[in-house]
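**Q** Quick check, what structure comes out for this input:
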Amino acid sequence: MKRRNLWLISLLLLIGMTVLASCSEDTGGSESSAEEGEADTVEDSGNAEGSGESRELAFSHLFPNNHVMETDVVQVFADEVQEATNGEVQVESYPGAQLAAPDGQYEAAATGVADMGFSVHSYNPGQFPLTSVMELPFMEETGTEGSQVLWDLYEEFPELQDEYSDVVPLWLSTSEAGQIFTVGEQVKSVEDLEGMRIRSPSPEVNAWLEEMGATPVSMSMNEVYEALERGVVDGTVGPIHTLLDYSLQEVIDYVTVGDFYMTTFFGVMNQESYDSLSEEQRQAVDEIRGEHMSQVAGEAIDARSEEAVQAAEEAGAEFYELSEEELQEWKEKMQPTIDAWIQDKEDSGLPGQDVYDKAVELSSK
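**A** Below is the predicted model of the structure:
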């Protein structure tokens, strides 16, 4: 009997210990699951709150540190992007062609050498055939007006948009109208240009310089100061702001004002860099890029132009503004350039006539 009772007691103790062990394991498992669930919740919450990782984007361009395009355009863009993304997206500027040559800025952005690129269209002849309409003679007077016309053309013509199909345009803009700067000899008439070596920024300007008997010399604006100083060229065409941003007021003697052409600029972003941003970050950038930044660039150029006129006059440069009567002769000499531009685009299957007509229409407003 006693032996039986002992056996029952032992059995009950064994069952009790088994039950306790089982409860202990369940409790531990529940705590582990709770911890895992909590970790998952934190991770998901972090993804939701942090709309995207913080990014630093490299912005490459050719302009020097003191150039208005660095101080009043690139830095404005960088500041606005940083503010709009609550500091998540930082834009680091690399001025002075540190990452790519002046004519390699677009390719640098398109291929991912840099996240963004900014330069002059005409440094890549033939790559932007319809954009170059704004480089034709007498299109606009100010950068603000020219930039608005160019962006409106971009939005209206799919063929013009195709010129930027491998990037995300940040802005398209123009300078104020370009003038003629010379050393030693003043230009007042078409005949005065004959035989002069004039630095030219584009094929469109080359065409009308040749029409007037001048010899166009192609080079980037970074090379112009030395070329003028050493007599490699007799003069250059350029927007007024370049007198100050490239210190040309120190080496030129005369400025002939006729609003002969406009320089055009692009700011573009690598497509993969753009796509890698979070949706919220892309939306923030989209609010800034486009028409807004095109106007920022145009207005910055115009403000700098006013400063450059003053600096050039103080340095002793003599300004000569062509009268309406004098301009008629220049316009007649330049008309073949316009006709040839239109014909060339039409022969290439592009709407050259429509784009030119629309540009004139928008300019006349």
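**Q** For the rest of this, base every contact and every neighbour count on C-alpha atoms.
**A** Will do.
**Q** Once you drop chain neighbours, what's closest to the residue nearest the centre of the chain?
**A** Centroid-nearest residue in the chain: Gly267, 1.1 Å away (criterion: Cα atoms, centre = their mean). Counting by Cα to Cα, 6 or more residues apart in numbering, Phe118 is the residue found nearest to Gly267 once chain neighbours are left out, at 4.4 Å.
**Q** Quick one: residues contacting the closest residue to Gly213 other than its chain neighbours.
**A** Among residues not flanking Gly213 along the chain, Glu194 sits closest, at 4.3 Å (Cα to Cα, 6+ apart). Applying Cα atoms under 8 Å, 6 or more residues apart in numbering to Glu194 gives the contacts 212-214.
**Q** Most neighbours of all those, which one?
**A** For these, the largest number of neighbours (other Cα atoms under 10 Å) sits with Ala214, at 21 neighbours.
**Q** Shouldn't Ile338 be within a helix?
**A** Yes - under DSSP: H, G, I helix; E, B strand; the rest coil, Ile338 sits within a helix.
**Q** Can you verify my assumption that it contacts Leu136?
**A** Yes - using Cα atoms under 8 Å, Ile338 is in contact with Leu136, at 6.5 Å.
**Q** The residue nearest to Gly267: how many residues sit nearby?
**A** So Phe118, with other Cα under 10 Å, has 29 neighbours.
**Q** Just confirm it is within a strand.
**A** Yes - with three-state DSSP as the criterion, Phe118 is assigned to a strand.
**Q** Would you agree it is in contact with Met269?
**A** No - contact between Phe118 and Met269 fails when scored by Cα under 8 Å: they sit 9.0 Å apart.
**Q** Might you quantify the distance of the top helix by length along the chain from its chain's geometric centre?
**A** Longest helix of the chain, by residue count under DSSP state H: helix 2-49. Its chain's C-alpha centre and that of helix 2-49 lie 64 Å apart, by Cα atoms, centre = their mean, to the nearest Å.
**Q** compare with the first, here's sequence two:
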Amino acid sequence: MNNLLNGAAVCALTFAFASQAAATEWNASVWGKRRAFTEHVEKIAELVSEKTNGEFTINVSYGGLSKNSDNLDGISIGAFEMAQFCAGYHADKNRAITVLELPFLGVQNLEEEVAVSRAVYAHPAVAKEMAQWNAKMLMTSPMPQYNLVGTGEPRDTLESFDGMRVRATGGLGKAFETVGAVPTSVTSSEAYNAMESGVVDTVAFAQHAHLSFGTINKADWWTANLNPGTVNCPVVVNIDAYEALSDAEKEALDGSVDEALDHYLANYGELLNRWDAVLEEKGVEKVMFTPEVLAEFKSKAADPAREAWIKDMEAQGIPGQELYDLVVKTLEEKRASN
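**A** Next up is the predicted model:
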């Protein structure tokens, strides 16, 4: 009897250990704090756990695993299985997707941003470049057009941008350079301190980031309609970790992307709806540029930036013209479908 009981105990323990071993646990590296920008990461973690009865879990870490500018490196060495990063932090590592950061692409809303990002992420040149970092594209983090908050007198002409020190990365930084501004690419987490200490006069962010990183609290004014472009911030997974998933786990992950993005868009829409109330509450003046000023900015920034980017990409063996044309075509198709 004792032998039978001992055998049963061993079997129970063996089953328990096997169940533990079968469970999959991932870590996802993001930064800052939970906010509109990370809601799809939180949602996909929730959905994956639900669909697998807790057998596949994703722990979302806000800065505990890596600096935001090092997340792609962390993915490449398998330090964690999932990460969010922004292309402008290291444009040399993710050249192909920087087409999405070109100024004045004409993207009008978050749904269009999702459409163009998906199209570009699916391009073979992007997959090939990401594979060099052992990374597979999972989903985008769609953001509205960036706008400035600033201190002092409002800047509402291109001439007033001359000498302006602006926190702006990637293509946005280059766009501001064309009108005499001086861009700096401090990370989002450093933007408030840069503004507070006077290192920059202005910060270019989407609305959620101005709230999350506190730059709106230092602002005297906000450019409501400058809309020069945005940054592109993918969520990627480590290829080896993804390939190690079971078919059911892959289905749970891939099959949750659309729902996670829908949740993100709904949540971000609520933030945009209350943005004017935030400005009023904090006493921030809304600056509106005339159509003439906007047209002048676009003529100075958009065409030269696009041509220079395409030429640079083609010289590096990346199909720049093809990627740019893909963005234009996708926008046209998206609008036609509406």
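**Q** one step back: Glu35 of the first structure: which of the contacts of Glu194 of the first structure is nearest?
**A** Nearest to Glu35 of the first structure, judged by Cα to Cα, of these is Ala214 at 80.7 Å.
**Q** how close does the alignment partner in the second structure of Thr264 of the first structure get to Lys174 of the second structure?
**A** Taking TM-score structural alignment, the alignment pairs Thr264 of the first structure with Asn232 from the second structure. Distance from Asn232 of the second structure to Lys174 of the second structure, counting by Cα to Cα, to the nearest Å: 15 Å.
**Q** circling back: tell me the secondary structure for the residue nearest to the centre of the first structure?
**A** Taking three-state DSSP, the label given to Gly267 of the first structure is strand.
**Q** same thing with Lys93 of the second structure?
**A** For Lys93 of the second structure, the assignment made with three-state DSSP gives coil.
**Q** mind listing the strands for the stretch 151-300 of the first structure?
**A** Ranges of strands in the stretch 151-300 of the first structure, per DSSP state E, counting those that start in this stretch, are 167-182, 197-200, 215-218, 235-239, 254-270.
**Q** Make a markdown table out of these and add distance to Ala58 of the first structure.
**A** What follows is those, written out as a markdown table (distance: least, Cα to Cα, whole Å):
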| stretch | distance to Ala58 of the first structure |
| --- | --- |
| strand 167-182 | 14 |
| strand 197-200 | 30 |
| strand 215-218 | 29 |
| strand 235-239 | 28 |
| strand 254-270 | 10 |
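**Q** Nearest to Lys2 of the first structure, out of those strands?
**A** Nearest of the strands of the stretch 151-300 of the first structure to Lys2 of the first structure, taken as Cα to Cα: strand 254-270 at 90.1 Å.
**Q** Comparing Asn232 and Lys174 of the second structure, which shows the higher neighbour count?
**A** Asn232 (22 against 19).
**Q** Do I have it right that the more buried one meets Pro103?
**A** No - counting by Cα under 8 Å, Asn232 of the second structure does not reach Pro103; the two are 11.9 Å apart.
**Q** ok, back up a step: OK, contacts around the residue nearest to the centre of the first structure?
**A** 116-119, 169-172 are the contacts of Gly267 of the first structure under Cα under 8 Å, 6+ apart.
**Q** What does the residue nearest to Gly267 of the first structure correspond to in the second structure?
**A** Superposed on the second structure with TM-score structural alignment, Phe118 of the first structure falls opposite Gln84.
**Q** what's the helix or strand harbouring Tyr320 of the first structure aligned against in the second structure?
**A** Element membership of Tyr320 of the first structure [criterion: DSSP states H and E] is strand 318-321. Under TM-score structural alignment, strand 318-321 of the first structure corresponds to residues 285-288 of the second structure.
**Q** And the contacts of the matching stretch?
**A** With contact meaning Cα under 8 Å, 6+ apart, stretch 285-288 of the second structure is reached by 154-156, 220-226, 279.
**Q** Reformat these as CSV; add neighbour count.
**A** Shown next, in CSV, are the contacts of stretch 285-288 of the second structure (neighbours: other Cα atoms under 10 Å):
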residue, neighbour count
Pro154, 16
Arg155, 22
Asp156, 15
Asp220, 18
Trp221, 22
Trp222, 24
Thr223, 20
Ala224, 16
Asn225, 17
Leu226, 22
Leu279, 18
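**Q** As JSON lines, those with distance to His90 of the second structure would be great.
**A** Formatted as JSON lines, the contacts of stretch 285-288 of the second structure follow (distance: Cα to Cα, whole Å):
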{"residue": "Pro154", "distance to His90 of the second structure": "31"}
{"residue": "Arg155", "distance to His90 of the second structure": "29"}
{"residue": "Asp156", "distance to His90 of the second structure": "31"}
{"residue": "Asp220", "distance to His90 of the second structure": "31"}
{"residue": "Trp221", "distance to His90 of the second structure": "29"}
{"residue": "Trp222", "distance to His90 of the second structure": "27"}
{"residue": "Thr223", "distance to His90 of the second structure": "27"}
{"residue": "Ala224", "distance to His90 of the second structure": "28"}
{"residue": "Asn225", "distance to His90 of the second structure": "27"}
{"residue": "Leu226", "distance to His90 of the second structure": "25"}
{"residue": "Leu279", "distance to His90 of the second structure": "32"}
